[in-house]
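S.K.: sequence first, then the predicted structure, then my questions.
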Amino acid sequence: MNSEPSQRVLHEAASRGLRALAADERCRSAFTAPGSVLQDILSPAARRYVLAADRDEFLGHLAVLREKSYGITVEFVGEENSDPAQIEQVVQEYLSVLAHDPVPGQLGFDLSNVGLTVSRELALENSARIVEAAAAKGCEVVLSMERSPAVDAVLGVYRDLAERYENVGITLQAHLYRSEQDIAAVARPGRRVRLVKGAFQEPADVALGRGPALDARYLRFAEQLVDAGVRLSLATQDPEMLAQAKASGLLSRVDEIEMLHGVRPSLLREYRDAGFACRIYATYGENWWLHLLHRLAEHPPMVLTALADLADRGERTVGAGY
């Protein structure tokens, strides 16, 4: 009998390891330290997933992706933030993006990066500033979802915003057991919901692990959401799930397919060429530790690509593969 683990089992274990590494406070502290060696060494690998370090370069790169007929979501990468000055800097960054012409069609951000670690009230106030400015420019805002202890606070801020603004949407994580109830609470005709599997490492009694059961749950939730009239962003890089969604007819009912920039661009191009609306979730900034590790965890074989990127520190061609 072959005792070697299957490729799927190996990839799932590698994904758990990468997510654990992303959350390791020792690594995160080493990454943010002044003159960080870790940041310098890994930056060539991060450039595959983070379009640029600064806003002007990033906004210039977006034109290349727009010309290829993709929708674009913009995020200024960051982590949990409790410093008032840095929080305000993040808010101003989004307001500056909205002042740019052409205006991005959609923004995405974590509430923990705009004040949630300080208070729910501050997160609501800052989010409202961004959402209101976005509404004036015809731009949509989709709030990201965070680790399970923060879900109630994120949903609370979302509900308050949704009462006042039509251009705000929410991300839901299929792996959380509670998401069954959360879907029933937020699914409203015409509202935007971004459905993901879930990026964070969670306790076994809180979330379902990666595997066939989660895949089936994800597709079932997607069916429920479109049945409720939600404008659904099917946010996944999993080719098997997309194939199942296409075969069942679900893919023709969702609003769009969304993938993170740099993760399986040829797969997204395949669906764009087949006539499906496709979106690239694009990021910029320098605080990319979590973002890089979570992107590798989405498809662990990309670790080999990341190692190759470390050996090739040259400029990357924007839009390659798309």
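M.R.: Nice, thanks for sending it over.
S.K.: can we go C-alpha only for contacts and neighbour counts from here?
M.R.: OK.
S.K.: work out for me the element residue 242 sits within.
M.R.: helix 239-248 (DSSP states H and E).
S.K.: mind listing what residue 296 touches?
M.R.: By Cα atoms under 8 Å, 6 or more residues apart in numbering, the residues touching residue 296 are 15, 18, 302-303.
S.K.: what's the answer for residue 284, then?
M.R.: 50-55, 58, 74-77.
S.K.: put this beside the first:
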Amino acid sequence: MLRDTLLYLSQHDGLRNFALSNRTARNFSHRFVAGEQLSDSIEVTRTLNQQGLSVALDHLGENVTDAREARAATEDYIRALECIKESGLDANISIKLTALGLDIAQELCEENLRRLLSEAGRLGIFVCIDMESSAYTERTIDLTLRLHREFAQVGTVIQAYLYRSKDDLERLLQEGVRVRLVKGAYKEPPDLAFPQKAEVDANYVRLMGMLLARGNFPAIATHDEAMITAACRFARDHGISRDAFEFQMLYGIRRDLQERLAREGYHVRVYVPYGSQWYPYLMRRLAERPANLMFVLSNLWR
């Protein structure tokens, strides 16, 4: 019930507008968001690199309804690519198709995405297409598969809580697409997604085995130590090198675990979001993990 409530609030326009203009809420967001400017995220990336951690930069923003906003988002992503290259950072980027105009027109989104991938290819930087709600899953998979034949440096995300994910993952594996595996952070109906956490966890482990055995440098994105232990055991038992995959975790969550895995010789990439549209992202993070909510509430009480 708490998770459902937080996911509902993540889409509440009134609360979003209040949070974005509230200094206390903005200060709390800095636990999970690098800042509102690209320069903030570059400084955070530099610090994480010094700790032996790679980074995936995400310029927050989604579901744009104006073509000019979609083109501006494309320019923002390209600036991030240029800054990564100029600064010599160990980082790539994650993007959302609705930020590039998918809600406006498929053609507009593809035009912006092609431009972005062309620049990423020139600079030699990987681009991960984030997975949004199930309303976009089919289009995201199809577009990724089609463009991967032209741009080898593009990959996408599979959400373990969707029933369809095994079939989607199979299609991506056959084409050699890089995949990040997550549990899923959107509110989905029970006819599309596993309703129970235990079912999601079991499907995550199944998909994780497929990825580790057959994937192209897959990303195991989780803070769940049971899932991480299962991944390490599977890799060890099947003779899979630690250089063949990476763990991914969110900025501000389980920093101790990130650093420990890096010390043990695993590749660890931290997902670092930045930008002014941090409210929906933050609410989904609180919904995913009760400990995040307790962190915010304890700071609010103090």
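M.R.: Thanks, I have the structure now. Given the structure is predicted, the values throughout are model-derived calculations rather than measurements.
S.K.: need the TM-score from the superposition.
M.R.: Overlay of the two chains. TM-score (TM-score structural alignment, normalised by the length of structure 2): 0.91; 295 aligned residues with a Cα RMSD of 2.0 Å.
S.K.: any chance you could map the helices in the stretch 101-250 of structure 1?
M.R.: Using DSSP state H, counting those that start in this stretch, the helices found in the stretch 101-250 of structure 1 span residues 120-136, 151-164, 179-186, 212-227, 239-248.
S.K.: what sits up against the second one?
M.R.: Looking back up the chat, that one is helix 151-164 of structure 1. Outside helix 151-164 of structure 1, the residues touching it (Cα under 8 Å, 6+ apart) are 111, 120, 123-124, 128, 143, 145-146, 168-170.
S.K.: likewise for stretch 120-140 of structure 1?
M.R.: Contacts of stretch 120-140 of structure 1 (Cα under 8 Å, 6+ apart): 91, 94-95, 98, 103-107, 111-112, 114-116, 141, 153, 157, 160-161, 165, 167-169.
S.K.: and the residues you listed, which of them are buried?
M.R.: 91, 94-95, 98, 104-107, 111-112, 114-116, 141, 153, 157, 161, 165, 167-169 (16 or more other Cα atoms under 10 Å).
S.K.: who touches residue 289 of structure 1 in this structure?
M.R.: 22, 28, 31, 39.
S.K.: what is the nearest of those to residue 270 of structure 1?
M.R.: residue 22 (30.2 Å; Cα to Cα).
S.K.: state the distance from residue 149 of structure 1 to residue 79 of structure 1.
M.R.: Separation of residue 149 of structure 1 from residue 79 of structure 1 (Cα to Cα, to the nearest Å): 16 Å.
S.K.: reformat the contacts of residue 284 of structure 1 as a markdown table; add secondary structure and distance to residue 201 of structure 1.
M.R.: Listed next are those as a markdown table, based on DSSP: H, G, I helix; E, B strand; the rest coil; distance: Cα to Cα, whole Å:
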| residue | secondary structure | distance to residue 201 of structure 1 |
| --- | --- | --- |
| 50 | strand | 22 |
| 51 | strand | 25 |
| 52 | strand | 27 |
| 53 | coil | 27 |
| 54 | coil | 29 |
| 55 | helix | 30 |
| 58 | helix | 30 |
| 74 | strand | 24 |
| 75 | strand | 22 |
| 76 | strand | 22 |
| 77 | coil | 19 |
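S.K.: ChimeraX command to pick out the buried ones of those?
M.R.: Buried residues within the contacts of residue 284 of structure 1, by 16+ other Cα under 10 Å, are selected in ChimeraX with:
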select :50,51,52,53,55,58,74,75,76,77
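S.K.: could you dump the contacts of residue 284 of structure 1 to TSV with distance to residue 278 of structure 1?
M.R.: Shown next, in TSV, are the contacts of residue 284 of structure 1 (distance: Cα to Cα, whole Å):
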residue	distance to residue 278 of structure 1
50	19
51	18
52	21
53	24
54	25
55	23
58	20
74	14
75	17
76	21
77	21
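S.K.: nearest residue to residue 222 of structure 2 in space, ignoring adjacent ones along the chain?
M.R.: residue 249 (5.9 Å; Cα to Cα, 6 or more residues apart in numbering).
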